[in-house]
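*Asks:* I'll drop the sequence and a predicted model, then ask my questions.
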Amino acid sequence: MIDIIALCQLLFVLLLLVAAASDLRYRRIPNLIPALIVLLFIVGWLLGFPFTGPWWAHGFHFVAALLVGMLLFRFGWFGGGDAKLYAACALWFSFSDALLLMFVTTASGAVIVLVRALAIVARSIFGSPGAPPDGPRQKRAPRTIPYGIAIAAGGIASLYSVY
């Protein structure tokens, strides 16, 4: 017999890892990934995955996360894919687990920002590796932060903390 809990967890983790890889490489999270995470939640619910609260508490967390994400996107502080991915991830956690997901995701994001800042400082001090001293300028790295990595880390860590 298939262990529904392990299968749902594995698929959730794989989808988050694909989203993180896509955000790192392309700075884009395809809409299909959050949609599949939502669909997996629905299928998991129907098959008896032991979610931590009633469906409406998960739904409330999803709606709240989506609204906040859309607001952050409106002001340019968050990408549209990040907002959708976080909301889809939030659906997996009851509203009572919202602080855990938000804290772990924010802490992961802070680590990413710190690593990015250190890389920029190191590049300005030591120059780009392999570039001639006064040669042509190399293409600059994108200025955006791949926050999908932090969302994936927060979702995965929270999943194994809660379930």
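*Replies:* Yep, it's here.

*Asks:* going forward, measure contacts and count neighbours with C-alpha atoms only.
*Replies:* Noted.

*Asks:* now the helices for this structure?
*Replies:* 4-26, 32-47, 55-74, 80-91, 98-126, 147-162 (DSSP state H).

*Asks:* Tell me which of those helices sits most buried.
*Replies:* Burial of the helices of the chain is given as mean neighbour count (mean count of other Cα atoms under 10 Å); helix 80-91 ranks first at a mean of 25.

*Asks:* OK, contacts around the closest residue to residue 70 other than its chain neighbours?
*Replies:* Nearest residue to residue 70 in three dimensions, chain neighbours excluded: residue 83, at 6.3 Å (Cα to Cα, 6 or more residues apart in numbering). Residue 83 makes contacts with 65, 66, 69, 70, 72, 73, as judged by Cα atoms under 8 Å, 6 or more residues apart in numbering.

*Asks:* Below is structure B, check it against A:
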Amino acid sequence: MFIVFALTGAVYDIRERRIPNWLNAAMLVTGLVLVTALTGWQDGLSALGHFAAALVGAMVIFALKLWGGGDAKFYAASAGWFPIKAALGLFVSVAAAGLIVAIVWLLFYKLTGRKLKRGDKVMPYGVAIAAGGIIMMLFRPDGGLLT
């Protein structure tokens, strides 16, 4: 389910440069319900705490105008699928994916001859959030929360 939500968010961000609130809400609620149902209320509370911490951090990044509000909510909703102990891993996975997406995006502009304009939102960072989350879900050292 996480991968479906993540890919849907990435596609929305590529096509429309926005990630809908309904998708973020559905992703968060589904993640918290599944984590709690499959692994217990302690892990559910841990995932809720991770969501809350990620939302605060993501809103700081939004306030600095480094990404959009939809990206901030998408990151926080993704965090709701992982316990708080996975916070650093998710952050690093998303940042690494962001670097790769940025390089690909810049190469695309370079190869197509398009011009990047200062201040334009040119890179769909939801793609990096989705990729980083999928990497965490599939390759976590502890085998993933929902396995």
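*Replies:* Here it is on my side, so go on. Not measured: the values here are computed from a predicted model.

*Asks:* As JSON lines, the helices of the first structure with distance to residue 140 of the first structure would be great.
*Replies:* What follows is those, written out as JSON lines (distance: least, Cα to Cα, whole Å):
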{"stretch": "helix 4-26", "distance to residue 140 of the first structure": "14"}
{"stretch": "helix 32-47", "distance to residue 140 of the first structure": "28"}
{"stretch": "helix 55-74", "distance to residue 140 of the first structure": "24"}
{"stretch": "helix 80-91", "distance to residue 140 of the first structure": "23"}
{"stretch": "helix 98-126", "distance to residue 140 of the first structure": "11"}
{"stretch": "helix 147-162", "distance to residue 140 of the first structure": "19"}
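
*Asks:* I'd like to know which of those helices lies nearest to residue 138 of the first structure.
*Replies:* Residue 138 of the first structure lies closest, by Cα to Cα, to one member of those: helix 98-126, at 11.8 Å.

*Asks:* for that closest one, packing partners?
*Replies:* helix 147-162 (3 or more Cα pairs under 8 Å, 6 or more residues apart in numbering; DSSP states H and E).

*Asks:* which outside residues touch the helix it packs on?
*Replies:* Against helix 147-162 of the first structure from outside (Cα under 8 Å, 6+ apart): 9, 13, 16-17, 19-21, 23-24, 29, 52, 81-82, 85-86, 89-90, 97, 100-109, 112.

*Asks:* before we move on, what about stretch 100-110 of the second structure?
*Replies:* 115, 116, 123, 125, 127, 128.

*Asks:* how deep is the aligned residue in the first structure for residue 65 of the second structure tucked in, by neighbour count?
*Replies:* Correspondence of residue 65 of the second structure to the first structure, assessed by TM-score structural alignment: residue 76. Residue neighbour count, defined by other Cα atoms under 10 Å, stands at 10 for residue 76 of the first structure.

*Asks:* measure residue 76 of the first structure to residue 98 of the first structure for me?
*Replies:* Using Cα to Cα, to the nearest Å, we find residue 76 of the first structure at a distance of 23 Å from residue 98 of the first structure.
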